[in-house]
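**Q** generate a structure from the sequence data that follows.
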Amino acid sequence: MHSLSALKSGQLIGEQGVKISCGLDVFPEELFTLADHLESLDLSGNQLSSLPEDFSRFKKLRILFLSDNRFQVLPSVLSECPELNMIGFKANQISRVPEGSLPEHIRWLILTDNKIESLPASIGQCSKLQKLMLAGNRLTTLPVEMKRCRNLELLRISANRLEVLPEWLVKLPKLSWLAFAGNPCVNHTVSDHTLAEIHWDELQLEDQLGEGASGIISKAYWQDNEGVAVKAFKGEVTSDGYPADEMAASMAAGKHDHLIEVLGRLTGHPEQKDGLLLSLIADDFNNLAGPPCLDSCTRDTYADDAAFSLIEVLNITGAIASAAAHLHEDGIAHGDLYGHNILINDDAHCLLGDFGAATLYKDMDASLSHAIERLEVRAFGCLMEELLQRINIDELATQTDIFAKLQHLEQHCLSEHIKQRPGFIEIHQCLVSLKSKLLAVHAMTDFQAFN
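**A** Model (predicted):
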């Protein structure tokens, strides 16, 4: 974080990234002294409502964050910035996005939690758009021109007013991560009378384990000192949608070896918050990957030395395919099938978590349901691609056949023609077969070595 006084005194000359949050209600003209070098500008958490007409003087600006301000209209001057490809205006008061206000080369646009009722037809000209965050607005339709956004991979349109999910949308060739709960076009409620109700007073709360966009997770003890995780939802719209939809999907998911088990529904919270009791994850589990960074946009990040054996890849992909098949059989789209939402231990046992972007789509028509599953299959293909890029190189020389078959499956999952992608049941069966073949090879090798 930088200070306004440092900016005015010239201390920030030459900086490529600047972040200032101090209640600004007027854009500081001194920022133009940085125009020759500035690549990233974050003025979130201020009281700004407009940008200067000559804002395009920032010729090298790539990233702009103006979240938590007072903008009512997305500034049209943004389209004149030659390098600007990531824009964030979360939690403003934006009701209008003018035609031609978006840079045609934009990759990542965040307009979560505003008052937007419609998008401009000119968004169809944004051919490089990969990530679009629109949850928590007032959209009733999407412009058909968006079908030209053929590089769009991640879309958040939950918590809007969409009456119909357009068929052209789910057929976009690269769309992989879609959240659309909390709209009239889907039934986003679930009734599960078999789920236990657990009162707050039955719990002995311990340390906070973590905090996400939708809630706070804490360790607690319940019944015979059993350790559990308690997730208390915040009740606010998040970048993925309504926490109530996350809770509904978590409950509807049911039991599966590779899902985090929901033990019960929390009642009697002192602040009237909704919540769930979840099984406590052992300490030896860690995230498979890190979330996307500003440069990777839609792709997860991995440690520089990350490497996987073929058996590990088969364990991971087999587990996640099985979990995804279970979810889609019940009409649940995870919406965020990513390595950073997969927990893994040293034995390569996996758990798929985080239902913040999930949608219950069971009541949608058959053609849309088919397309929604195949859309998520592409996300699975991206996961396969990331893992296969990091295969232990020593195995490539000895297991070329199995590796080639995995690559073939990956390519089918990534097909730009949605009807050519397999379903998760077929994917799981293929992976089980390949794992059996690899284990047989290992057994034969061990036998020969022993003899």
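
**Q** all contacts plus neighbour counts: C-alpha atoms, from now on.
**A** OK.

**Q** which stretches in the stretch 251-400 of the chain count as strands?
**A** 262-267, 275-279, 286-287, 332-333, 342-344, 350-352, 359-360 (DSSP state E, counting those that start in this stretch).

**Q** and the longest one with strand 275-279, angle?
**A** Right, the one you point to is strand 262-267. On the basis of axes from the mean of the first three to the mean of the last three CA atoms, to 10 degrees, strand 262-267 is oriented at 150 degrees to strand 275-279.

**Q** elements contacting strand 262-267?
**A** strand 196-199, strand 275-279 (3 or more CA pairs under 8 Å, 6 or more residues apart in numbering; DSSP states H and E).

**Q** then the third one?
**A** With contacts defined as 3+ CA pairs under 8 Å, 6+ apart, strand 286-287 has these neighbours: strand 342-344.

**Q** for stretch 284-295, buried residues please.
**A** Applying a neighbour-count criterion of 16 or more other CA atoms under 10 Å, one finds 285, 286, 287, 288, 289, 290, 291, 292 buried in stretch 284-295.

**Q** before we move on, what about stretch 361-374?
**A** 361, 362, 364, 368, 369, 370, 371, 372, 373, 374.

**Q** can you tell me which of the buried residues of stretch 284-295 lies nearest to residue 101?
**A** residue 292 (26.0 Å; CA to CA).

**Q** doesn't residue 6 make contact with residue 20?
**A** No. Residue 20 sits out of contact with residue 6 when judged by CA atoms under 8 Å, with a separation of 10.1 Å.

**Q** and the two? Which one has more around it.
**A** Under the criterion of other CA atoms under 10 Å, the comparison of residue 20 against residue 6 puts residue 20 first, with 17 against 11.

**Q** please generate a structure for the following sequence too, so the two can be compared:
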Amino acid sequence: MTLSPAPDDTLAQLKAGKLQGAKHLKLSNQLTQFPPQIFELADSLEILDLSGNALTDLPSDLHRLKKLRILFCSNNQFTHLPEVLGQCESLSMIGFKANQIKHIPEQAIPTRTLRWFIVTDNALAAVPNALGECSKLQKLMLAGNQLSSLPASMANCHALELLRISANQFESLPDFLFDLPKLTWLAYAGNPFCNAIEQALISQLHIHPIDWQSLTLQHVLGEGASGVTYQALMQQENAQQLVAVKLFKSGLTSDGLPRCEMHANILVDEHPNLVGVKGVIHNHPQGVAGLVMPLLDADLKVLASPPSYQSCSRDVYAEDCRLTPQQAQLILQGVTQAAEHLHAHGLMHGDLYAHNILWGAEKVVLSDLGGASFLPLDKPQLTQKILKLEARALAILAEELAAVVSSSGDKTVQG
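**A** Modelled structure (predicted):
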């Protein structure tokens, strides 16, 4: 049973004892204290979302919620991760994005059960050694902190598949990352060691400015972690054309810095299997950063949905998704060519997933460069290690495509 009334009603219903049996509870009411009535749901509650409040701590007996699997406390006022989390016997996903967290106690990590850990946009200078004991950890999101290293114990994170360390203070990539057997999706742009690489690549390019006044926004095409994309009409001299306009939400995204995403788009220029870019927005009245891109064919459809809470690191394909071998081959070849173009221009995509792939009868587009990272081309051995991760992502995509090829056809998909 999932209950999701209007936010103001939810707290009132909770206090009135009307949410018995609820598995999923979301409260966003500028709370400064944890409502004790939540404990009345201990026999059923699995997902608790307390994001968007003013909390600074959690009760020391939170572990009474024995079925709690997923906890979100983003956009609150925590300065530390509560130690009690380490005592929660079923907790597999923890999200404390956009707080003011400076310290994570070793005891706060539920090492036996943790699969997905999000502490993006905080003030961490270190993360605990206990992460290395998390044998089930698959996704670790640390972008937008003050980290300059990761604990050596993390060499034991053999299940880790996705790592975001963008917009931190790393002077180099930790060597052990490339020995992790399942690491596939890595984002590291916006760190000191690659800022110089980024600037060197971008300094050689012309960045075309597009005045905000020449754009008329029409309707929303899509929204992601980093921003909102609109269809818009662009006036240039005596001509008008339809374009896509992406406006970034803030100075930091779940993947890293908008600056890095904008530079990545400019760097790769045009390719038939990439979205492309027309220019960068200038003179926005609120100073919002944005990109102007070609408008893609409305018939293109997204290949799959992003990972669910259950799938964690794997995209979710519709149950009725069926491809012919030829369609699967078209998709894989298009994405491979897009990735090769990125690599040749000094970039790794870093988020090569089916949910970032648009496709139609004759066209395939790899989108979203939010997780793209600049390759250390002056260090060819390191570059090759990084690109092996992208090869792993392509191999996973090939496996997924093969799994949705119509049973009547040949399931062989050549990478």
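
**Q** just give the TM-score of the two.
**A** Superposed pair, TM-score by TM-score structural alignment, normalised by the length of the second structure: 0.93. Supporting alignment: 400 aligned residues with a CA RMSD of 1.6 Å.

**Q** just to revisit the earlier point, for the helices and strands packed on strand 262-267 of the first structure, give me CSV that also has mean neighbour count.
**A** Output for these, formatted as CSV (neighbours: other CA atoms under 10 Å):
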stretch, mean neighbour count
strand 196-199, 15
strand 275-279, 22
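
**Q** closest to residue 65 of the first structure out of these?
**A** strand 275-279 (31.6 Å).

**Q** that closest one vs the second structure, mean deviation?
**A** Superposing on the second structure and averaging over aligned pairs (mean CA distance after the TM-score superposition for the first structure), strand 275-279 of the first structure comes out at 1.4 Å.

**Q** map residue 26 of the second structure onto the first structure.
**A** Aligning on TM-score structural alignment places residue 26 of the second structure opposite residue 19 in the first structure.

**Q** do you know how far that match is from residue 231 of the first structure?
**A** Distance, residue 19 of the first structure to residue 231 of the first structure, by CA to CA, to the nearest Å: 32 Å.

**Q** more neighbours: which of these two?
**A** Set side by side, residue 19 of the first structure and residue 231 show more neighbours around residue 231, with 26 against 14, by other CA under 10 Å.

**Q** check contacts around the residue mapped onto residue 127 of the second structure from the first structure.
**A** Matched to the first structure by TM-score structural alignment, residue 127 of the second structure sits across from residue 119. For residue 119 of the first structure, the contact set (CA atoms under 8 Å, 6 or more residues apart in numbering) comprises 96, 97, 139, 142, 143.

**Q** and the strands in the stretch 151-300 of the second structure, which stretches?
**A** Using DSSP E, counting those that start in this stretch, strands in the stretch 151-300 of the second structure cover 162-164, 185-187, 209-211, 215-223, 227-236, 239-248, 279-282, 290-294.

**Q** turn these into CSV, columns for distance to residue 93 of the second structure.
**A** Output for the strands of the stretch 151-300 of the second structure, formatted as CSV (distance: least, CA to CA, whole Å):
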stretch, distance to residue 93 of the second structure
strand 162-164, 14
strand 185-187, 18
strand 209-211, 41
strand 215-223, 23
strand 227-236, 24
strand 239-248, 27
strand 279-282, 37
strand 290-294, 32
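
**Q** quick one: which of these is nearest residue 53 of the second structure?
**A** Once these are compared by CA to CA, strand 227-236 is nearest, at 22.1 Å.

**Q** helices or strands next to that closest one in the packing?
**A** So strand 227-236 of the second structure, by 3+ CA pairs under 8 Å, 6+ apart, packs with strand 215-223, strand 239-248.

**Q** can I get those strands in CSV with distance to residue 33 of the second structure?
**A** What follows is these, written out as CSV (distance: least, CA to CA, whole Å):
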stretch, distance to residue 33 of the second structure
strand 215-223, 32
strand 239-248, 32
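
**Q** deepest-packed of those strands, please.
**A** Across those, averaging neighbours per residue (mean count of other CA atoms under 10 Å) puts strand 239-248 on top, at a mean of 19.

**Q** residue 186 of the second structure matches what in the first structure?
**A** For residue 186 of the second structure, the residue aligned by TM-score structural alignment is residue 178.

**Q** over to residue 380 of the second structure?
**A** Under the alignment (TM-score structural alignment), residue 380 of the second structure pairs with residue 366 in the first structure.

**Q** how near is its match to residue 373 of the first structure?
**A** Taking CA to CA, one finds residue 366 of the first structure at 11 Å from residue 373 of the first structure.

**Q** just to check, residue 62 of the first structure is in contact with residue 40?
**A** Yes. Counting by CA under 8 Å, residue 62 of the first structure touches residue 40, with 6.0 Å between them.

**Q** quick one, longest helix in the second structure?
**A** helix 380-404 (DSSP state H).

**Q** show me what that helix is packed against.
**A** strand 185-187, helix 325-344, strand 347-348.

**Q** now the strands for the stretch 1-150 of the second structure?
**A** 24-26, 47-49, 70-72, 93-95, 116-118, 139-141.

**Q** include distance to residue 131 of the second structure when you put those into CSV, please.
**A** Below are the strands of the stretch 1-150 of the second structure laid out as CSV (distance: least, CA to CA, whole Å):
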stretch, distance to residue 131 of the second structure
strand 24-26, 27
strand 47-49, 22
strand 70-72, 18
strand 93-95, 13
strand 116-118, 10
strand 139-141, 10
